[in-house]
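>>> With the input below, show me the fold.
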Amino acid sequence: MAAGDAVLPIRDASRRIVRELGFMRATLAGTELPASAVHALIEIGGRGSLTATELCQRLNLEKSSVSRMLRKLVGAGELAEGGSETDGRAKRLTLTAQGRRTLAAIDAFAHDQVGSALACLPAADHATVVEGLRLYAGALQDRRAAADGGRREGRPVESVPALRIEPVRIELGHRPGLIGRAVEMHARFYARAHGFGAAFESKVAAGLAEFVPRLDRPGNAVWTALDGDRIVGTLAIDGEDLSGDAPAPGIAHLRWFIVEDGRRGGGLGRRLLDEAMGFVDRSGFNETRLWTFRGLDAARRLYEAAGFALADERPGSQWGTEVTEQCFVRPRRC
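Coordinates of the predicted model:
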């Protein structure tokens, strides 16, 4: 679809979103607060503290409007003012106990509002919604940043070109923060979707900590999906832990395959898997194995498309919760 053809449908959808979420009303999110105050509490609560200047930039509001709003929130007991360690003239704003309760109520209201809307859609469409909104919101922010730069330089807004959104890239090798980020993505997804707890998180962390120092050996590799500098997906091939004393190359173990919440269904997982399978084939492994469990249907379709087949299935609890464990095997490609 050409950019011009997309403008009117996006404008129409944006207006409907604004109306359905309640932004046309005097108050928002089940509170007695206007939309700007609700957003201020969300931003301050999410970052621990902000100055008035920082809040102006985040909310895209004039300083006078933000100042009036903050005075009301401080007076109502929702916010507290404190000194800044870096600027004696600035005051840092934090939530009071009352403000934290208000924010919790806002979060609960919004979670129910969005969750009930998503329930009207097939689960397979959720990732599409998330990715589309993320890209659109990011483009609006980029356009504002470009326009602000144009004003500072005395150029008309129309002369500022639209910024290009860089695609997520796949890179081979260790990066700072890899272990922590991979553990976090695994722990959050499997806790929410399958009830896994501390035992699972500990197992992932211990396995990665043991594996990463072996990346300098042939047959071991890890890939990260990067959105800018942020890790949004990982996958590793461990060429040693299943091979035992067999002559190299033996059995490749596919491990720590995860894509960040909100990005599944857009092809990123397939890109990671294609990189890994290319490495396996070039390295000449006799076969590749992975362990998962019943119920991860989207992942299973990816595995089968890459040449894996279910080889074994049995009850197990190696991840800290009783599940039906599955072993998939992909034979060597000539």
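>>> can we go C-alpha only for contacts and neighbour counts from here?
Will do.
>>> gap between residue 176 and residue 229?
Between residue 176 and residue 229 the distance is 10 Å, computed by CA to CA, to the nearest Å.
>>> Tell me the first helix or strand C-terminal of the longest helix seen in the chain.
Ranked by number of residues, the top helix in the chain under DSSP state H is helix 126-152. Going down the chain from helix 126-152, the next helix or strand is strand 169-172, by DSSP states H and E.
>>> Where do the strands of this structure begin and end?
Under the criterion DSSP state E, strands of the chain are mapped to 50-51, 79-83, 91-95, 169-172, 221-227, 230-238, 251-259, 287-293, 309-316, 323-331.
>>> rewinding a little: distance from the chain centre to the longest helix of the chain, please.
In terms of CA atoms, centre = their mean, to the nearest Å, the centre of helix 126-152 is found 16 Å from the chain centre.
>>> what does stretch 225-233 give?
Centre-to-centre, stretch 225-233 and its host chain are 9 Å apart (CA atoms, centre = their mean).
>>> What lies in contact with that stretch?
The contact list for stretch 225-233, computed with CA atoms under 8 Å, 6 or more residues apart in numbering, reads 166-171, 178, 181-182, 224, 234, 257-260, 268-269, 272.
>>> The same query, at a cut-off of 6 Å, please.
The contact list for stretch 225-233 (CA atoms under 6 Å, 6 or more residues apart in numbering) reads 168-170, 224, 258-260.
>>> wait, which of the residues you listed is closest to residue 92?
When the contacts of stretch 225-233 are compared for distance to residue 92 (CA to CA), residue 260 wins out at 32.0 Å.
>>> How many neighbouring residues does the closest one have?
Per other CA atoms under 10 Å, the neighbour tally for residue 260 reads 20.
>>> Repeat that for residue 160.
The number of residues packed around residue 160, counting by other CA under 10 Å, is 17.
>>> and what of residue 310?
By other CA under 10 Å, the residues close to residue 310 number 16.
>>> what's the nearest residue to it once chain neighbours are set aside in contact with, if anything?
Leaving aside its sequence neighbours, residue 310 sits nearest to residue 328 (CA to CA, 6 or more residues apart in numbering; 4.4 Å). By CA under 6 Å, 6+ apart, the residues touching residue 328 are 289-290, 308-311.
>>> Sequence B follows; please return its structure for comparison with A:
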Amino acid sequence: MESSIQQRVTEIRKFNRFYTNIIGLVNQNVLESPYSLAEARVLLEIDAAATCTASNLAEILQIDPGYLSRILRRFKKDGLIETTKSMTDGRSQILNITEKGRATFRQLSDASSSQLIRLLELLPQGAQQTLVQNMAAIQDMLSGQTDTSITIRRHRPGDVGYIAYRHGVLYEKEYELDHRFEKYVLQSLIAYLEDPSRGEIWVAECCGAIVGFIGIVGISERTAQLRWFLIEPDFRGGGLGRKLVSTVMEYCQQKYYNHVFLWTFKGLDAARHLYQSFGFTLTEEKENDTWNNQLIEQRWDVMLGVN
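Alright, predicted model coming up:
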């Protein structure tokens, strides 16, 4: 575990050095004017705030008060801001941006944007979108909003083949199931595609990458089977599985199914606890030597309160 953490720390520090160099490149462009990106951000906050003091800025920008004070003195000397005494606190001064300050900020902002546009134009459109999505994911994760970076959608063309592929890869790696299991999954998905009106498949994405999926297929008018439930290893344990199962169960309620069942393997304790939390109970166990000689299949059922 420790080695994994240290490896991640190393990768983060590597990214920080790389990104700092990129920001430095942008900053050099802005430095063709007399002001830096840090100073441009101070101007932006003064302009955006209805009422702004130096202490407000220091808190918002998390900037050293002494460094901020030097920036503000320079701005006042250059005519970019003006100050007035606070009506509520005689010790504080309200900062206001001047017309010259607004014009200066627009120049700085335009220069920075032009440099970023030139950087983006080096990338294909798809790569640009991936870059922006990944940046948003970093913000969400480091601000404690991990859930917002994961979206759940209905399946689209191409997803079904990928679902079979990931089942084949992960189940071989984790449970030593061979190509016969992948064939079984693929055949069940093909059967679904022949009549997709009988059910639905949902796909979870993070930063444009598929990280999980789940499906439901109607077996009869009142009975449905939960199928193709898989979460990528790096995304397990964070609540995504519960969200996907909740999505399926809500769908079953809407479609007036009163009985849902699923087949899984013995020994998947995390999945078992999840199913039990939704009311599923173990109803059948049987040996299955088709894919693995030591495999015990389990059937879980739940009755829904649907009239």
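>>> Could you get me the TM-score between them?
Overlay of the two chains. TM-score (TM-score structural alignment, normalised by the length of the second structure): 0.56; 199 aligned residues with a CA RMSD of 3.5 Å.
>>> Let me know the closest of the contacts of stretch 225-233 of the first structure to residue 39 of the first structure.
Ranked by distance to residue 39 of the first structure (CA to CA), these are led by residue 260 at 24.9 Å.
>>> Per the alignment, name the residue of the second structure opposite the closest one.
Counting by TM-score structural alignment, residue 260 of the first structure corresponds to residue 232 in the second structure.
>>> residues near the closest residue to that match other than its chain neighbours, how many?
Using CA to CA, 6+ apart and skipping the chain neighbours, the partner closest in space to residue 232 of the second structure is residue 211 (5.2 Å). Neighbourhood size, residue 211 of the second structure [other CA under 10 Å]: 22.
>>> Not counting its neighbours along the chain, what's nearest the counterpart of residue 330 of the first structure in the second structure?
Taking TM-score structural alignment, the alignment pairs residue 330 of the first structure with residue 302 from the second structure. Of all residues beyond its chain neighbours, the one nearest residue 302 of the second structure is residue 280 (4.5 Å), with distances taken as CA to CA, 6+ apart.
>>> OK, contacts around whatever residue of the first structure lines up with that neighbour?
The equivalent of residue 280 of the second structure in the first structure is residue 308 (alignment by TM-score structural alignment). Contacts for residue 308 of the first structure (CA under 6 Å, 6+ apart) come out as 328-330.
>>> The same query, at a cut-off of 8 Å, please.
Going by CA under 8 Å, 6+ apart, the list of residues near residue 308 of the first structure reads 328-331.
>>> got it, and residue 263 of the second structure?
Contacts of residue 263 of the second structure (CA under 8 Å, 6+ apart): 227, 297-300.
>>> how about it, what's its partner in the first structure?
Correspondence of residue 263 of the second structure to the first structure, assessed by TM-score structural alignment: residue 291.
>>> quick one: its match and residue 69 of the first structure, what's the gap?
From residue 291 of the first structure to residue 69 of the first structure the distance is 54 Å (CA to CA).
>>> ok, the aligned partner of residue 192 of the first structure in the second structure to residue 128 of the second structure distance?
Matched by TM-score structural alignment, residue 192 of the first structure corresponds to residue 173 in the second structure. From residue 173 of the second structure across to residue 128 of the second structure, the span is 33 Å (CA to CA).
>>> These two: who's more crowded?
Legend: neighbour count by other CA under 10 Å for residue 173 of the second structure and residue 128, higher for residue 128 (15 against 11).
>>> That one pairs with which position in the first structure?
Matched to the first structure by TM-score structural alignment, residue 128 of the second structure sits unpaired.
>>> So residue 128 of the second structure, which state does it fall into?
The three-state assignment at residue 128 of the second structure reads helix, by DSSP: H, G, I helix; E, B strand; the rest coil.
>>> Can you tell me the number of residues neighbouring the closest residue to it other than its chain neighbours?
Distance criterion CA to CA, 6+ apart; nearest residue to residue 128 of the second structure, sequence neighbours excluded, is residue 120 at 6.4 Å. By other CA under 10 Å, the residues close to residue 120 of the second structure number 15.
>>> and what of residue 258 of the second structure?
17.
>>> residues in contact with it?
Going by CA under 8 Å, 6+ apart, residue 258 of the second structure touches 222-223, 252, 303-307.
>>> now these: which count as buried?
Buried subset of the contacts of residue 258 of the second structure (neighbour count, 16 or more other CA atoms under 10 Å): 223, 252, 304.
>>> Of those residues, which is the nearest to residue 44 of the second structure?
Nearest to residue 44 of the second structure among those is residue 252, at 50.5 Å by CA to CA.
>>> what does that closest one align to in the first structure?
Per TM-score structural alignment, the equivalent position to residue 252 of the second structure in the first structure is residue 280.
>>> Need the nearest residue in space to its match, chain neighbours excluded.
Nearest residue to residue 280 of the first structure, sequence neighbours excluded (CA to CA, 6+ apart): residue 252, at 7.2 Å.
>>> I'd like to know how many residues surround that neighbour.
For residue 252 of the first structure, using other CA under 10 Å, the count is 28.
>>> do residue 57 of the second structure as well
19.
>>> Now do it against residue 41 of the second structure, distance only.
Residue 57 of the second structure sits 10 Å away from residue 41 of the second structure, going by CA to CA.
>>> what does residue 268 of the second structure give?
Distance, residue 268 of the second structure to residue 41 of the second structure, using CA to CA: 51 Å.
>>> go on, residue 293 of the second structure?
64 Å.
>>> Could you double-check that residue 242 of the second structure sits in contact with residue 274?
Yes - Residue 242 of the second structure is in contact with residue 274 according to CA atoms under 8 Å; the separation is 6.9 Å.
>>> Which part of the second structure matches stretch 102-109 of the first structure?
Under TM-score structural alignment, there's no match for stretch 102-109 of the first structure.
>>> Can you give me the buried ones in that stretch?
Buried residues in stretch 102-109 of the first structure (16+ other CA under 10 Å): 102-103, 106, 109.
>>> from those, which is closest to residue 40 of the first structure?
Taking these together and measuring to residue 40 of the first structure by CA to CA, the closest member is residue 103, at 10.0 Å.
>>> and the closest one, what does it touch?
By CA under 8 Å, 6+ apart, the contact list for residue 103 of the first structure reads 41-42, 45.
>>> returning to what we had before: filter the contacts of residue 263 of the second structure to the buried ones?
By neighbour count, with 16+ other CA under 10 Å, the contacts of residue 263 of the second structure hold 227, 297-300 as buried.
>>> will you turn these into CSV that also has distance to residue 74 of the second structure?
As requested, those are exported to CSV (distance: CA to CA, whole Å):
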residue, distance to residue 74 of the second structure
227, 65
297, 73
298, 73
299, 73
300, 71
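>>> hang on, the earlier thing: so which of the contacts of residue 308 of the first structure comes closest to residue 118 of the first structure?
Looking across the contacts of residue 308 of the first structure and measuring by CA to CA, the closest to residue 118 of the first structure is residue 328, at 31.9 Å.
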